[in-house]
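*Asks:* All I have is the shape, not the residue letters:
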């Protein structure tokens, strides 16, 4: 499996520790989710909701013009939703700034290699899967 370098590093970090530590890493990442830029203050109108997430999560994807078309990701999730925020932070850390094609090439089930199936419920894992699917859909639309 070929992953962008930052995402591969996260997968390695998660898979190197036990389930309790994975959950702790996820919670730490949840605190690192960047704030939204002002242009997304009206998130309901300008961001897509990921309904599969158990907590309200909104995302926006921007793809730059020209060259490798870097992708930029923006998420909004409430502070009381640390698992959802942690998943979003994995996406930002691992994919933000990557070329569009690299984002599209991420395997749909990459998250299984994080080993979070032992730490969170399958319902929660559906959320990270849905995030990636929506990111890819928005990248495809922007590069079509």
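*Replies:* Structure received. Since the model is a prediction, treat every value here as computed from it, not as a measurement.
*Asks:* For the rest of this, base every contact and every neighbour count on C-alpha atoms.
*Replies:* Fine.
*Asks:* who touches the residue nearest the centre of the chain in this structure?
*Replies:* The residue lying closest to the centre of the chain (C-alpha atoms, centre = their mean) is residue 91, at 2.5 Å. By C-alpha atoms under 8 Å, 6 or more residues apart in numbering, the contact list for residue 91 reads 7, 73, 132.
*Asks:* Please compare the first structure with the one that follows:
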């Protein structure tokens, strides 16, 4: 079980992801690594696997919940797909446990850098985009809430 964040900054997390994926020579190895990463996702409380927490835009079932405030947002998520679980793991590795400001300031560059964008099906790409949009939206909500209080 992994607790996020693993690296001190979102940028460092993306650098580590790039280094890890550069180690693998072909995409079958990279897909296997994604599946292995998905197995490291912390288990999500079954009570959170509800329609309210379901991420729409994914072909697979994905649930995501957020806790915390602008100072630190923690995301918990799960998927019924092994590869999607790996994609979720990577997104949480970059963004979970970070401040709203850091999340909003961090462009998601690792996806293109490791060649993921070219190797995902259109439905998985759409789902990943929906996941990242959800994370950014919750960070924007938290940042806005901080300003109004």
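*Replies:* Yep, it's here. These numbers come from a predicted model, not from an experiment.
*Asks:* Which of the contacts of residue 91 of the first structure are retained in the second structure?
*Replies:* Retained in the second structure: residue 132, out of the contacts of residue 91 of the first structure (criterion both residues aligned by TM-score structural alignment, their matches' C-alpha atoms under 8 Å).
*Asks:* Buried subset of the contacts of residue 91 of the first structure as a ChimeraX selection?
*Replies:* The buried subset of the contacts of residue 91 of the first structure, as determined by 16 or more other C-alpha atoms under 10 Å, is captured in ChimeraX by this line:
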select :7,73,132
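*Asks:* Adding distance to residue 32 of the first structure and secondary structure as columns, could you present the contacts of residue 91 of the first structure in CSV?
*Replies:* Listed next are the contacts of residue 91 of the first structure as CSV, based on distance: C-alpha to C-alpha, whole Å; DSSP: H, G, I helix; E, B strand; the rest coil:
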residue, distance to residue 32 of the first structure, secondary structure
7, 15, helix
73, 14, strand
132, 19, helix
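*Asks:* Tell me how far residue 95 of the first structure lies from residue 3 of the first structure.
*Replies:* 9 Å (C-alpha to C-alpha, to the nearest Å).
*Asks:* ok, now residue 36 of the first structure?
*Replies:* 25 Å.
*Asks:* if we can go back for a sec, between residue 95 and residue 3 of the first structure, which one's more packed in?
*Replies:* Neighbours per residue, other C-alpha atoms under 10 Å: of residue 95 of the first structure and residue 3, the larger number sits with residue 95, 25 against 17.
*Asks:* and that one, what does it touch?
*Replies:* When contacts are counted by C-alpha under 8 Å, 6+ apart, residue 95 of the first structure touches 4, 6, 7, 71, 72, 73, 103.
*Asks:* nearest to residue 52 of the first structure, of the residues you listed?
*Replies:* Nearest to residue 52 of the first structure, judged by C-alpha to C-alpha, of these is residue 73 at 18.1 Å.
*Asks:* All good on my end, thank you.
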